[in-house]
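A.B. asks: One predicted model, sequence on top.
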Amino acid sequence: MRYWEDLAVGETHRYGRYTLTGEEIAQFTTRFTPPAVVGANAEAAPGYLLCCIGMRLLVDHSLVGMASLGSPGVDRIDWPNPAYAGDVLSLSTELLSARVLNSRPEMGLIMQFMAVENPHGVPVARMWTNALVARRGAPS
């Protein structure tokens, strides 16, 4: 189990391999994207599908072994490049900051940068996220 004390600002990781399919792009687009938003680039994956894939990779490869206490939210998301069916996606992360919460000393707050990348290392989704992580041995 990784606790707040085990994390180091500046550490980076690369996680997983996820093959994006045309079927899941079509299903997600049909179910969650208003027709007016689909526009001319209907073959590209919707941005929020890419965020879902990034979170799945994070949970499967990082959060499963972390003393996570949830997230107070996301500061920013953008989609600088499209992703298409057949792209094999991965997730890279960088820990940007970490501090103990004065009001809740049993936990720390971290901010990390996450990028869902295509096989060429080009980001297709970027997220600046916050997470709460338990401190080792802290009173609860």
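C.D. replies: Structure received. Just so we're clear, the structure is a prediction, and the values are computed from it rather than from any experiment. Numbering: from 1, shown residues only.
A.B. asks: Going by C-alpha atoms from here, please, whenever you check contacts or count neighbours.
C.D. replies: Noted.
A.B. asks: What distance do you get for Gly16 to Ala26?
C.D. replies: According to Cα to Cα, to the nearest Å, Gly16 and Ala26 sit 23 Å apart.
A.B. asks: tell me how far the longest helix seen in the chain is from the chain's mean position?
C.D. replies: The single longest helix within the chain, with elements called by DSSP state H, is helix 47-61. Remark: helix 47-61 is offset 5 Å from the chain centroid, using Cα atoms, centre = their mean, to the nearest Å.
A.B. asks: what residues are up against Phe28?
C.D. replies: Residues in contact with Phe28 (Cα atoms under 8 Å, 6 or more residues apart in numbering) are 46, 49.
A.B. asks: And the one 10 residues further on, by the same measure?
C.D. replies: Shown here is Val38, whose contacts under the criterion Cα under 8 Å, 6+ apart are Thr29.
A.B. asks: Please report the distance of it from Gly47.
C.D. replies: 11 Å.
A.B. asks: swap in Gly121?
C.D. replies: From Gly121 over to Gly47 the distance is 17 Å, taken as Cα to Cα.
A.B. asks: how many other residues sit next to Pro80?
C.D. replies: 12 (other Cα atoms under 10 Å).
A.B. asks: isn't there a strand covering it?
C.D. replies: No. If the criterion is DSSP: H, G, I helix; E, B strand; the rest coil, then Pro80 is coil and not within a strand.
A.B. asks: Tell me the spacing between it and Leu69.
C.D. replies: Where Leu69 is concerned, Pro80 sits at a distance of 30 Å (Cα to Cα).
A.B. asks: got another, please set it beside the one above:
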Amino acid sequence: MTYTLEDFAAGQRYALGSHVVTEQDVLGFAGTWDAQAFHTDPSAARQSPFQGLIASGWHTAAIFMSRYVSTLLADSTCLGSPGVDELRWHAPVRPGDTLTAHLVIESVTNSARRPDRGTVRPRCTLVNQHGAEVFSMVLITLFGRRTTGRSEPQL
């Protein structure tokens, strides 16, 4: 199924699958993108307020995006995103955690200026194996429509 704007409605829920966070992933991501000691050095991390190694928040966001893309966006008319609202990291993510991604559609809006597209605002979350929400955000995602009479959305 190729998802288009018409396939979304407020209140729809999507399960986007799970990802197990490994120490190697935490160290690798942080070494390149967020080299704070509590992300890169297990010994120093034990002395931090987190009392152990934790994933970068940006790593956590990337895990969500990986699940979103592989489960839904890769087979869609997604035209990108002009931004994100309400980005939050609620709890530390540690090596060994299993994060499960969920998405709930908050709103769907047709574009007033571009009849070939519209905006979907999903609330996105990651929950760990204990049921604790560790990450959330509200995305603004542009999707092409299938009812414009065009085979491809215009950019």
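C.D. replies: Yep, it's here. Values in this document were obtained by computation on a predicted structure and should not be read as measured data.
A.B. asks: Can you spell out the matching residue range in structure 2 for the longest helix of structure 1?
C.D. replies: Under TM-score structural alignment, helix 47-61 of structure 1 corresponds to residues 57-71 of structure 2.
A.B. asks: superposed on structure 2, where does the longest helix of structure 1 end up, distance-wise?
C.D. replies: Taken against structure 2, helix 47-61 of structure 1 registers an average deviation of 0.3 Å after superposition, with mean Cα distance after the TM-score superposition for structure 1.
A.B. asks: and that helix, what does it pack onto?
C.D. replies: strand 12-19, strand 88-100, strand 107-117, strand 123-134 (3 or more Cα pairs under 8 Å, 6 or more residues apart in numbering; DSSP states H and E).
A.B. asks: Touching that helix from outside, list them.
C.D. replies: Helix 47-61 of structure 1 has contacts (Cα under 8 Å, 6+ apart) with 15-16, 18, 25, 28, 78-79, 90-91, 114-116, 124-125, 127.
A.B. asks: what's the farthest-apart pair in these?
C.D. replies: Among these, the pair separated by the greatest distance (Cα to Cα) is Tyr15 and Phe28, at 23.1 Å.
A.B. asks: ok so, going back, with mean neighbour count and distance to Leu57 of structure 1 added, can I get the helices and strands packed on helix 47-61 of structure 1 in TSV?
C.D. replies: Converted to TSV, the helices and strands packed on helix 47-61 of structure 1 look like this (neighbours: other Cα atoms under 10 Å; distance: least, Cα to Cα, whole Å):
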stretch	mean neighbour count	distance to Leu57 of structure 1
strand 12-19	15	6
strand 88-100	20	7
strand 107-117	23	9
strand 123-134	21	13
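A.B. asks: how much space between Leu132 of structure 1 and Met111 of structure 1?
C.D. replies: On the measure of Cα to Cα, Leu132 of structure 1 and Met111 of structure 1 end up 9 Å apart.
A.B. asks: What of Gly22 of structure 1?
C.D. replies: Gly22 of structure 1 sits 33 Å away from Met111 of structure 1, going by Cα to Cα.
A.B. asks: Same question for Phe32 of structure 1.
C.D. replies: From Phe32 of structure 1 over to Met111 of structure 1 (counting by Cα to Cα), the distance is 28 Å.
A.B. asks: Repeat that for Leu57 of structure 1.
C.D. replies: 17 Å.
A.B. asks: in terms of contact, does Val138 of structure 2 touch Pro122 like I think?
C.D. replies: Yes. Using Cα atoms under 8 Å, Val138 of structure 2 is in contact with Pro122, at 5.7 Å.
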